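J.: model the structure of this input:
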Amino acid sequence: MRALFRAGATDHLPVAGADDHAALAARLETAVEAYHERQRKDRGAATLRRLGDAIAGAPTDVDAAIDGVLEAVRDTYEVDYAGLARIRDDEFRFVAGRGTATLCESLAETVPLENTYCETTVAEGRTVASNADGGIADRGRPAIGRRLGLQCYLGTPVSVDGDLFGTLCVVDRSRRRGFAGWERTGIEVAARWIARELEHDREKARLRRERD
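T.: Model prediction:
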């Protein structure tokens, strides 16, 4: 009963017949679902704060900073791999990644963009997540997903100085549940931070060339 009050079921519903019982059951189901949704949002907000703290505390060296953020993203999402990919001329290659030894080795090669989940992310220019069967919309699971047995994907574009650099994404071999709104927000925040770091690194390199 205390759980129902916490869920917000505090109004009075008289119960006299079958219809009243059905109305009460529907009311309680709605209240409990709303309560669980508030809990999920609270957990998501707390997790986002922890991710933000990890990003803020990243090293100043750009490579070490990106590795630190990828590690924080992987830990936050509890996935097998988090990586930053570079996309050039429809070729896809991870330039930084944190994950299991097997996936780090398997994902180190350059592959056609069309064989990856990120093709949809780039084509649509937005954050994209796989559905329950590991595919994206009507595409089904891409070649890299089938070859490595990937069950889920979440990715977002990374643009540097207004141009597409690549994508930031996470993948996992066992997770089948979808990604919550806060998880999509979190990877977008991390992608924007990485983009700024890459822009700053380019600017520092330009200034060094001018001095030399």
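J.: can we go C-alpha only for contacts and neighbour counts from here?
T.: Fine.
J.: pull out the buried residues from the top helix by length along the chain.
T.: Ranked by residue count under DSSP state H, the longest helix found in the chain is helix 18-56. Buried residues in helix 18-56, counted by 16 or more other C-alpha atoms under 10 Å: 24, 28, 31-32, 35, 44, 47-48, 51-52, 55.
J.: let me have the residues you listed in TSV, extended by distance to residue 96.
T.: Listed next are these as TSV, based on distance: C-alpha to C-alpha, whole Å:
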residue	distance to residue 96
24	53
28	48
31	44
32	42
35	39
44	26
47	23
48	22
51	18
52	20
55	16
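J.: picking that back up, how far off centre is the helix or strand just after the longest helix of the chain?
T.: Using DSSP states H and E, the helix or strand that follows helix 18-56 in sequence is helix 62-77. Its chain's C-alpha centre and that of helix 62-77 lie 13 Å apart, by C-alpha atoms, centre = their mean, to the nearest Å.
J.: who are the packing partners of the next helix or strand after helix 62-77?
T.: For helix 62-77, the following helix or strand on the C-terminal side (DSSP H and E) is strand 81-88. With contacts taken as 3 or more C-alpha pairs under 8 Å, 6 or more residues apart in numbering; DSSP states H and E, strand 81-88 sits against helix 62-77, strand 91-99, strand 163-172.
J.: tilt between the shortest one and helix 62-77?
T.: Translated: strand 91-99. Going by axes from the mean of the first three to the mean of the last three C-alpha atoms, to 10 degrees, strand 91-99 is angled at 70 degrees with respect to helix 62-77.
J.: could you also give me the structure for this next sequence, so I can compare it with the first?
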Amino acid sequence: MSDRSESMRQSKAYKRLYDVIHTNEEPLHDRLENALEIGVEHFGVDVGYITQLDPEKDHLEIIVSTNSETQPSLKGLSDTLSNTFCQRTIENEAVFAFPDVSTVGLENHPATQKYGVHCYHGAPIVVDGEPYGTVCFAAQAARETAFTEQEKSFSHLIASIVGYEFEQQDYESKLSTREEELQKHAEINRALTDINFNVTFRTDRSGQITYTSSSAEELIGYTKRELEGTFVGSLYAEEYGSIDVQGMLDRALSGETVEEWDFPIEKRNGEICYVDFRGAPIYDTTVTVEDRSTTDIIGVQGIIRDATDRRRRQGFMSVIHRVLRHNLRNDVGVIRGYSDMLEQTVANDADARLALDRIQTAADRLLDISETAQNLQRNVKTATSLKETRLKPILNRVVTEVQSEYPAATINLNTPVNVVVYTSPRIETALKELIENAAKHSGESPTVPISIEKGHESTTIFVSDDGPGLPESEKTVLERGNETPLVHGTGLGLWMAYWAITNLDGSLSVSTTTNGTTIGVQLPTGPQ
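T.: Below you'll find the predicted structure:
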């Protein structure tokens, strides 16, 4: 063929290639297949195909292929890179072509033996500066003439066009994904508007948790991995409330923003905490605000806030109210009744003296309750600054004071010298109440051993006695702070101990045996 004829043939092929690639009405796959067909015709081979490289697995897969009656599509075919001639193309980073395997000594190559390829023409595809795959043309019969430089340029052009199209496709895909993410975050932020809570989470329409903030672990003890995939209602402590969790979810999925205060949740350690909850629907971000309906809701955005401090304050006020209403009301009634009686008696009358004694007893009780209530109010606060504090000096002072008030009691203090905890001076009042309670109510000559068990994260102070044990109502006060139907003056000090210790990031435990009762006070361990 003359140079002029070859030049015209090349020009015609280039024009056809340009027209095919720039026909944007066609899907990319169809345009690439048409480009390959132009190459098959131009090179006089059987098939053209585009491969994608998987470097980690050393594999190639054909993702686009020509298709004819004599040569079916090779799309989907994959093999190790070393079994193909594409390996040379990718390693050389240049066009690799030969008219016959015998001219390059590849008669025994796996591609020849396995697929019967005798003529091959391949160009590397590069996407974002990295090897992506190859554009290949092959035939089972050898070609009579070698591939010219113009033909190699033509295949290189096709590979460059393919690389550019894939880059654009990847860019558009990432851009679309990014836009969806931005819209998703915007929708979530919309659901979070004017909400400033501790923990955020999301559920799908079935109520399965799909996301939770890391702060959830600090509040309830479960990790993100443990929470995600579980039903949101599984954390609800049913024995402490009567809330229709599924009903709340259904309302949110119908477009409402739902709220619930003092929502009981069971922590991982079995403790119950109360939270404030708010949930808002999350809409499909591909649907515009104007076109949204409840069918476009894909889940619920939930936010919770720890309500422990508020419930403690409410519990405190409830106790004070009940004590004042019950104890003071009854005792003041006694005072009034006997005062009326005194008005009808003579000063030297024996009944008058007896009535006067009873008035004094009732007044003493009122004074005792009043003082304890003042201690409770003074020692229970909503916020406390915890500091490094040595326990031994505190316990020494408390033991000395209680021992002087109850000389019949034997108080044994067994504690290491250097035990430091994070607490505040308020702990002294709480410890005195517990030690005094053991010395006062454990018989005529009680023994009260006190010991300390130091741990890496927490330190426990054990106060034991050999008495009959705490009544169940007072044990409940120390363990949970639960309010009993009637709180008498004798139990108010235990309330004070509970609220003071729990407000200092501490906790209490009670164990009773035939030998007596042991109260454990757990406080955060400080530096030793």
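J.: ok, back up a step: tell me the most buried of the helices and strands packed on strand 81-88 of structure 1?
T.: Greatest average neighbour count among these goes to strand 163-172 (a mean of 23), per mean count of other C-alpha atoms under 10 Å.
J.: matching residues in structure 2 for whichever helix or strand comes after it?
T.: Next helix or strand after strand 163-172 of structure 1 toward the C-terminus (DSSP H and E): helix 181-211. With TM-score structural alignment applied, helix 181-211 of structure 1 matches the range 149-179 in structure 2.
J.: check the fit of that stretch onto structure 1 and give the mean distance.
T.: Comparing stretch 149-179 of structure 2 with its match in structure 1 after superposition yields a mean distance of 0.9 Å (mean C-alpha distance after the TM-score superposition for structure 1).
J.: I'd guessed residue 146 of structure 2 sits against residue 101; true?
T.: No. In this structure, residue 146 of structure 2 is not within contact of residue 101 by C-alpha atoms under 8 Å, at 11.5 Å.
J.: so those two - more neighbours on which side?
T.: Taking neighbours as other C-alpha atoms under 10 Å, residue 146 of structure 2 and residue 101 compare with residue 101 leading, 20 against 14.
J.: who's in contact with the more buried one?
T.: Contact analysis of residue 101 of structure 2 by C-alpha atoms under 8 Å, 6 or more residues apart in numbering lists 107, 112, 118-119, 142.
J.: hmm, back to that, okay, the angle between the longest helix of structure 1 and helix 62-77?
T.: Using the same axes, to 10 degrees: helix 18-56 of structure 1 against helix 62-77 is 160 degrees.
J.: tell me if I am right that residue 117 of structure 2 is in a helix.
T.: No. Using DSSP: H, G, I helix; E, B strand; the rest coil, the secondary structure at residue 117 of structure 2 is coil, not a helix.
J.: can you find the partner of it in structure 1?
T.: Taking TM-score structural alignment for the superposition, residue 117 of structure 2 sits opposite residue 150 in structure 1.
J.: run a quick neighbour tally on the nearest residue to its match once chain neighbours are set aside.
T.: Excluding the flanking residues, the one nearest residue 150 of structure 1 by C-alpha to C-alpha, 6 or more residues apart in numbering is residue 173, at 4.4 Å. For residue 173 of structure 1, the count of nearby residues is 17 (other C-alpha under 10 Å).
J.: can you find the partner of residue 94 of structure 1 in structure 2?
T.: Using TM-score structural alignment, residue 94 of structure 1 pairs with residue 62 in structure 2.
J.: from what I can see its match touches residue 78, true?
T.: Yes. If you go by C-alpha under 8 Å, residue 62 of structure 2 and residue 78 touch, sitting 6.3 Å apart.
J.: separation between the residue lying closest to residue 59 of structure 2 once chain neighbours are set aside and residue 266 of structure 2?
T.: Of all residues not flanking residue 59 of structure 2 in the chain, residue 80 sits nearest, at 4.3 Å (C-alpha to C-alpha, 6+ apart). Residue 80 of structure 2 sits 54 Å away from residue 266 of structure 2, going by C-alpha to C-alpha, to the nearest Å.
J.: then residue 97 of structure 2?
T.: 70 Å.
J.: ok, these two, which is more surrounded?
T.: Between residue 97 of structure 2 and residue 266, counted using other C-alpha under 10 Å, residue 97 has the larger neighbour count: 24 against 18.
J.: what about that one, which SS state?
T.: Taking three-state DSSP as the rule, one finds residue 97 of structure 2 in the strand state.
J.: show me the contacts for the residue in structure 1 that it lines up against.
T.: By TM-score structural alignment, residue 97 of structure 2 lines up with residue 129 in structure 1. Residues in contact with residue 129 of structure 1 (C-alpha under 8 Å, 6+ apart) are 136, 152-155, 178-179.
J.: let's go with 7 Å and repeat that
T.: 153-155 (C-alpha atoms under 7 Å, 6 or more residues apart in numbering).
J.: and of those residues, the nearest to residue 205 of structure 1?
T.: Nearest to residue 205 of structure 1 among these is residue 155, at 28.2 Å by C-alpha to C-alpha.
J.: pull the number of nearby residues for residue 150 of structure 2.
T.: Using other C-alpha under 10 Å, residue 150 of structure 2 has 12 neighbouring residues.
J.: what's the separation between the nearest residue to it once chain neighbours are set aside and residue 46 of structure 2?
T.: Counting by C-alpha to C-alpha, 6+ apart, residue 150 of structure 2 lies nearest to residue 10, which is 7.5 Å off, once chain neighbours are set aside. According to C-alpha to C-alpha, residue 10 of structure 2 stands 19 Å off from residue 46 of structure 2.
J.: same question, residue 439 of structure 2
T.: From residue 439 of structure 2 to residue 46 of structure 2 the distance is 102 Å (C-alpha to C-alpha).
J.: and what of residue 19 of structure 2?
T.: 23 Å.
J.: likewise for residue 245 of structure 2?
T.: 66 Å.
J.: circling back: burial count for the residue nearest to residue 59 of structure 2?
T.: Quick note: residue 80 of structure 2 (other C-alpha under 10 Å) scores 14 neighbours.
J.: can you tell me what it aligns to in structure 1?
T.: By TM-score structural alignment, residue 80 of structure 2 lines up with residue 112.
J.: residue contacts, its match?
T.: With contact set as C-alpha under 7 Å, 6+ apart, residue 112 of structure 1 has these partners: 90-92.
J.: same check on residue 168 of structure 1?
T.: Residues counted as contacts of residue 168 of structure 1 (C-alpha under 7 Å, 6+ apart) are 83-85, 155-158, 191.
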